[in-house]
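Asker: give the three-dimensional model of this entry:
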Amino acid sequence: MARIGHRRQQGQAGFSLLEMLITIIVLASGLLAIGSMYGAIMNANTLSKQRSEAVVLGEKKLEELRAQSYASLVSGSETIAAASSSGGSANYQRSWSIAVASSGLDYKDASITVTWTDSKNQSQDIVLSTRISNVSATPVMIP
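Answerer: Purely as a prediction, here's the structure:
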């Protein structure tokens, strides 16, 4: 007698087309999520690098101001191009202001602001401040 139709034999294993489609959809969704997360991580990494470069530029200017004579400290600004050797991607504007202390003490307040435009075309800035004294360092002799 001939059988009509087809029945699965006992012990036969495999995947149906529907199971394969569901697997592909789940896998594709996971890969897309990882891809978008990778992009966000790369943007955050770039901003972090730019912020670190800006802090270094601000600290460098603070040290330059500290090395000057007290009487010659004046406000100013300058533009600093990205260092191609470091893989920098931003141009920085560095400005500093010097203010004489209002308390009558012999020091000046120095404030350095470093600004730049990030990869999302948003303005970013950092501000560093310090006080520079007119007291010269004299060595102390211990008997």
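Asker: can we go C-alpha only for contacts and neighbour counts from here?
Answerer: OK.
Asker: show me where this structure has its strands.
Answerer: Taking DSSP state E to define them, one finds strands in the chain at 76-80, 92-100, 107-117, 123-133.
Asker: pick the most buried one from those strands.
Answerer: Of the strands of the chain, the one with the most neighbours on average (mean count of other CA atoms under 10 Å) is strand 107-117, at a mean of 20.
Asker: want to put them side by side, so please do this one too:
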Amino acid sequence: MTKNANFSQLVEGDYQLKRLVKQLDQLNHLLQIVRSAVAPELARVCQGTAWSGSTLLVAVPGSAAATRLRQAEPAILAALGQAGVHATAIRAKVQVSLQQGNPMQTKTLRMTEPAKAAFGQLQTQVDDPELKAALANLLRHHQKK
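Answerer: Modelled structure (predicted):
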């Protein structure tokens, strides 16, 4: 027996699961309508849909995609209307967790031993108390590493 057959039997036996699968299918169908009504670049980042009253919510990964989605709202509403779906508005929901890519790594700067020695020597030669304190703080910070 295949996985699809097992899944179908499982769904048929559970009313709540059957209802959820039907709702998921409907939301996926709405997502396909939205994707077909917008530019391919925007379609790729539209990740999901949900209803809030008669407003269709579309999950996108960032504010740029949200802006483009708002600009495409008339075309999306028209496509939904042609499919027999009544929606009064489209609202983008920015989902930071959908953003792709790796976060930027911070650089760890380390001061070499000769540099530490040079700053230490400079600290003993400086008369300005604020500069002397700043150099002491710098050296203290780099001693931890």
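Asker: so what number do they get for TM-score?
Answerer: With the length set by TM-score structural alignment, normalised by the length of structure 1, the two chains reach a TM-score of 0.28; 58 aligned residues with a CA RMSD of 4.3 Å.
Asker: re earlier: could I get the strands of structure 1 as TSV with distance to Val55 of structure 1?
Answerer: Converted to TSV, these look like this (distance: least, CA to CA, whole Å):
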stretch	distance to Val55 of structure 1
strand 76-80	13
strand 92-100	11
strand 107-117	8
strand 123-133	7
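Asker: so Met20 of structure 1 versus Val26 of structure 1, what's the distance?
Answerer: 10 Å (CA to CA, to the nearest Å).
Asker: next, the buried residues of the helix ranked longest in structure 2.
Answerer: Ranked by residue count and defined by DSSP state H, the top helix of structure 2 is helix 15-37. Across helix 15-37 of structure 2, burial judged by 16 or more other CA atoms under 10 Å covers Leu27, Asn28, Leu30, Leu31, Ile33, Val34, Arg35, Ala37.
Asker: same question, stretch 25-45 of structure 1
Answerer: Under 16+ other CA under 10 Å, stretch 25-45 of structure 1 has no buried positions.
Asker: where's the residue lying closest to Val127 of structure 1 once chain neighbours are set aside relative to Glu78 of structure 1, distance?
Answerer: In space, and not counting its chain neighbours, Val127 of structure 1 is closest to Thr113: 4.4 Å by CA to CA, 6 or more residues apart in numbering. In this view, Thr113 of structure 1 and Glu78 of structure 1 are 11 Å apart by CA to CA.
Asker: pull up the overlap in contacts between those two.
Answerer: Shared contacts of Thr113 of structure 1 and Glu78, defined by CA atoms under 8 Å, 6 or more residues apart in numbering, comprise Arg94, Ser95.
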